[in-house]
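In: Everything below, folded, please.
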Amino acid sequence: MTSRPAATARARSAAVSALVPVLVAALASVLALAGCTSTSGEPVVATPGAGLPAATAAPTSALARYYTQKLDWKKCGNLECADLRVPLDHAAPDPAKDLTIKVARVKALDQSKRLGSLLVNPGGPGASGVAYVRNGAETIGGPQVRRYYDLVGFDPRGVGGSDPIDCLGDKALDRFLATDPTPDTPAEEQAWLAQSKDMAAGCQAASPDLVKHLSTADAARDLDILRAAVGDPQLNYLGKSYGTFLGSTYADLFPKRVGRMVLDGVVPPDLTSAELGEGQARGFQIATQSYVEDCVKQDCPLGSTPEAALKGLDDLFQEVDRQPLPTGDPSAPLLTEGWARIGVAVALYDQGSWGILTDALREAKSGNGQSLMQLADAYAERRPGGGYDGNLMESIYAVNCLDRPDSPNLSAYEKYAKDFSAKAPTWGANLAWGALPCGVWPVKSTDLPHKISAPGSNPIVVVGTTRDPATIYEWSKRLRDQLDNAVLVSFDGDGHTAYGRSNTCVDSAIDDYYVQGRVPKDGLRC
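Out: Model prediction:
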């Protein structure tokens, strides 16, 4: 990587604002590397599986009213937007309790040869698909994909504009995120336990019915209603990060309805809470190692060798824990270890932001926490000066804790921290203790981690990046091996997810799959 100049305050602020939250794909930087070239020509319409029901066929008669609804598209800025009705409880639909799913689309450029809709989810859980399409439609797929597909984004239930769950006030959420995420004394453990209980209790108090129905399986059933509403007999889908969990859950529930599906940066549905934390700790450790190896080629503020720089980062976290740094923001005047770790983590999602991180760390070493706080704000969708633009930092727990419950015993997290840190010294304790809210979550779900196979589905394309910080490469291989009909495309590189941000080899293979129906060779490496 070439050296990038130090950012001005204005340029750094603009760059920071482009960064997106944890487990959200498609950060701003796109690297065009040598690789395969596209052979996309005229579009090839997918052939539905034998005996496939009509697009509006509902799994049960009680759901028929939802499957036959028509979307009323209206202009909303550079998009068309509509509302989708879904039942709060798919097993017992009650029109009085219906939820509203916000949907947005950019229509295919060539409507005469349109292949249908490509439904997209950027991750989270808790990221807005409406915002994803609004702000990045030109980066979702190549020109041929955008020519032949309507791009459709949606906010899953409880997220963004779709009956969002709101668990904590802004100040309370600030306190939650600022709390020491690596407690090493009984008092610090109790402080984090108290904050975890506040988050859990707040979600239940704010939305006592909704909080019971925010699992990924619930959202996958909504996704099938949306598929019917856009008129497609099968689901054409792009899921990134958590969106792969949503997509693979859909495939397991509705395998015959899978059209052309890409799952990029995989979160396998059979991961337990502990496996998720341990894997992410290792992933961020690998990404941090790549970052410091690059940092020392420049004027690195952490040290002159990778080993020294890695220790320098660990030391900085400890120093900020002991003595938080001023941020210049009266609404969050101190950069705590909690905020600092968030700021560093988000910059590891894309190697294009490493220069921003280096500048921020240099400032922090000099006693100024402003830039790291700006990075943390971008991660949390927090406005400098206070307030949040979305509910990512609440919905991520509301969904994850239904999908992956954990232990209520502090001793379990002490053991996690020890075990994770043996493999990931910088991030192990952080990711271990991060699951504590799920240990005290007030609602238990029947949709627990399990292997999926999606028998009878069309071919599913799984994409993995070898040094992905948030969704480790082995998870992509794990899901590929579980699915009955899938291929694996691997990108040897850095950053979170690959399609649309890595190289032409990955992009061409996926574009050809969507437009031509040409399934990539299993084991393709880019």
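In: CA only for contacts and neighbour counts going forward, please
Out: Fine.
In: now the strands: where do they sit in the stretch 201-350 of the chain?
Out: 235-240, 258-264, 325-326, 334-335 (DSSP state E, counting those that start in this stretch).
In: to compare against the first, here's another:
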Amino acid sequence: MSRPLRTGALSAAALLLAASAAGCGGGGGRPDTSARQKLDWATCPTPSDSEDAAATKPLGKEWECATLHVPLDYRKPHGDAVGIAMIRAKATDRRHRIGSLIFNFGGPGGSGVATLPALGHSYQQLRTRYDLVSFDPRGVGRSSGVRCLSDRQLDAYYAADSTPDNGSEVKGLIRRVKTYAAGCEQHSGKILPDVGTTNAARDMDLMRRVLGDKKLHYFGISYGTELGGVYAHLYPRNVGRALFDGVVDPQQTPEQGALGQAKGFQLALADYLKACHKSADATCPTQAEILRLLKRLDTHPVRGIGGRKLTQSLAAAGIAQSLYSRDYWQYLTQGIANAEQGDGRILLALGDAMNGRDPDGDYSTLQSSLTAITCADYKERYTVHHVERKLPTFRGASPVFGDFMAWSLTQCTDWPVRGTWTTPDVSAPGAAPILVIGNTGDPATPYSGARKMADELGPGVGVELTYKGEGHGAYDSGSSCVRNTANAYLLNGKVPEKGKVCT
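Out: A predicted model of the protein is given here:
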């Protein structure tokens, strides 16, 4: 669950909305993949059954879709192409338009085509001077999204025990990981070698040129900050106004990132428990009660939704999902109380949101794309022996999430493609200032990552802003200080003073 917990800024509600938004697929033949290609913006198509989710809210007329064609392998520019699904809403003040503002909402694996219209109301002020633009990165959603198992197989995969207690359960976990990897290779093998972050950054620069922008103006959230950092390293002179929110620590290996997330989610859980008990809600759980519930679910799942059971793994995913935003703490309280009484529906719904499953049983490519991109990026392939040696450290970091995070390190063990780096290079000498926002209570991308990112970007490039709050990311936290500072930078180019703090 280390990388799988990195679902970016996608809240439970946004994830449930995600698959209902329309995207655009790639074309056949050998389309033009140069910067001279023209984007054919048109009304977004109706989503297919496999893309439908709980919400059926149609997109407004302001949203248009198009397909950008990019080389599958940039070393072979005239070889196979990939269609990158894009979406936009044009700036409302055309006289004072700055250009396009390109969003990546994280994951890796989050669909920008789905998420931008779902969350578009949050960016209306930015839309006055920018065309709001987002996309499904290669290997995600309608951009040749990676698929590995059938929906029914995924139900079993995510419900299965992900914290083995004995040798037999360890073998079962590794067998499932191997089956998953083999399914990815069988169904999506052609694109797996080329879904890494470096290629996604190259796609963004081609996107910038085709959109007609001299500079890339960018809003990256969670993994989107890593993608933005890699872009800045590759194209420092092309960076315009860029904002990183919910920042990934670029210096961490997957193991260090997983351990950092274990600590981050444990901190967020502690903050939730403190706030809950301060509210004098009689249904507030204790950590000990949560641990007992998870232990009981390991052997005795409870009633869920439509004949499905709430298992230990699904409950842990639901608890983690609810910690991404303070808005979902109330559902966590009720979900735990209900599960104690044998009703697992709320925690199961939250766990499904984490895993990209809609109420009809259809899975998006969220988690399969996440695994594919992570394993294409990172070289490390962790063994069972390595995980078992590290378990005490992870348990010390988080009694609740430690085991889950440690065993998640096996996700790339039998992956069919080699990784690229130990850690990404995000140094960007010569780039314009990049606003880097760190949230002290962020569970998924702990606060320390913002300082590391700002330092790695380099002097005069990384400008850190601190938000003392809760949840994943800061722009949508409700802090007027954060939003006003960010908007002043993006809309007017006003870089905040070094070390500014918002509450």
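In: could the strands of the stretch 201-350 of the first structure go into TSV alongside mean neighbour count and distance to residue 464 of the first structure?
Out: Output for the strands of the stretch 201-350 of the first structure, formatted as TSV (neighbours: other C-alpha atoms under 10 Å; distance: least, C-alpha to C-alpha, whole Å):
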stretch	mean neighbour count	distance to residue 464 of the first structure
strand 235-240	26	10
strand 258-264	27	6
strand 325-326	21	37
strand 334-335	25	34
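In: Dump these to a markdown table, plus distance to residue 135 of the first structure.
Out: Formatted as a markdown table, those follow (distance: least, C-alpha to C-alpha, whole Å):
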| stretch | distance to residue 135 of the first structure |
| --- | --- |
| strand 235-240 | 16 |
| strand 258-264 | 19 |
| strand 325-326 | 32 |
| strand 334-335 | 29 |
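In: Quick one: closest of those to residue 444 of the first structure.
Out: Closest to residue 444 of the first structure of the strands of the stretch 201-350 of the first structure, according to C-alpha to C-alpha: strand 235-240, at 25.9 Å.
In: Show me what that closest one is packed up against.
Out: For strand 235-240 of the first structure, the elements it packs on are strand 116-121, helix 242-253, strand 258-264, judged by 3 or more C-alpha pairs under 8 Å, 6 or more residues apart in numbering; DSSP states H and E.
In: so the last one aligns onto which residues of the second structure?
Out: Across the second structure, the stretch matching strand 258-264 of the first structure (TM-score structural alignment) is residues 239-245.
In: where along the stretch 101-250 of the second structure do the helices fall?
Out: 112-119, 124-127, 151-159, 167-188, 197-211, 223-234 (DSSP state H, counting those that start in this stretch).
In: Compile these into CSV and extend it with columns for mean neighbour count.
Out: Listed next are these as CSV, based on neighbours: other C-alpha atoms under 10 Å:
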stretch, mean neighbour count
helix 112-119, 25
helix 124-127, 17
helix 151-159, 16
helix 167-188, 17
helix 197-211, 20
helix 223-234, 26
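In: Next, format the ones you listed as TSV and append distance to residue 315 of the second structure.
Out: Shown next, in TSV, are these (distance: least, C-alpha to C-alpha, whole Å):
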stretch	distance to residue 315 of the second structure
helix 112-119	25
helix 124-127	35
helix 151-159	9
helix 167-188	18
helix 197-211	31
helix 223-234	24
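In: Looking at these, spot the one closest to residue 33 of the second structure.
Out: Judging the helices of the stretch 101-250 of the second structure by C-alpha to C-alpha, what sits closest to residue 33 of the second structure is helix 197-211, at 8.7 Å.
In: so that closest one corresponds to what in the first structure?
Out: Taking TM-score structural alignment, helix 197-211 of the second structure hits residues 216-230 over in the first structure.
In: Could you tell me how many residues sit around the equivalent of residue 516 of the first structure over in the second structure?
Out: For residue 516 of the first structure, the aligned position in the second structure is residue 492, judged by TM-score structural alignment. Per other C-alpha atoms under 10 Å, the neighbour tally for residue 492 of the second structure reads 12.
In: now do residue 31 of the second structure
Out: Residue 31 of the second structure, neighbours per other C-alpha under 10 Å, totals 18.
In: Quick one: residues contacting the aligned partner of residue 384 of the second structure in the first structure.
Out: Here residue 384 of the second structure is matched to residue 410 in the first structure, going by TM-score structural alignment. Contacts for residue 410 of the first structure (C-alpha atoms under 8 Å, 6 or more residues apart in numbering) come out as residue 189.
In: wouldn't residue 239 of the second structure be in contact with residue 232 here?
Out: Yes: Residue 239 of the second structure is within contact range of residue 232, at 6.3 Å (criterion: C-alpha atoms under 8 Å).
In: what residues are shared contacts of the two?
Out: Here residue 239 of the second structure and residue 232 share the contacting residues residue 431, scored by C-alpha under 8 Å, 6+ apart.
In: The match of strand 258-264 of the first structure vs the first structure, mean deviation?
Out: Following the fit onto the first structure, the mean deviation recorded for stretch 239-245 of the second structure is 0.5 Å by mean C-alpha distance after the TM-score superposition for the first structure.
In: sorry, back to before: of all the strands of the stretch 201-350 of the first structure, which one comes closest to residue 450 of the first structure?
Out: Of those, nearest to residue 450 of the first structure by C-alpha to C-alpha is strand 258-264, at 17.6 Å.
In: quick one: that closest one to helix 216-229, angle?
Out: Strand 258-264 of the first structure runs at 130 degrees relative to helix 216-229, counting by axes from the mean of the first three to the mean of the last three C-alpha atoms, to 10 degrees.
In: Excluding its own residues, what touches strand 258-264 of the first structure? List them.
Out: Contacts for strand 258-264 of the first structure (C-alpha under 8 Å, 6+ apart): 46, 48, 234-241, 243-244, 247-248, 251, 457-464, 497-499, 510, 513-514, 517.
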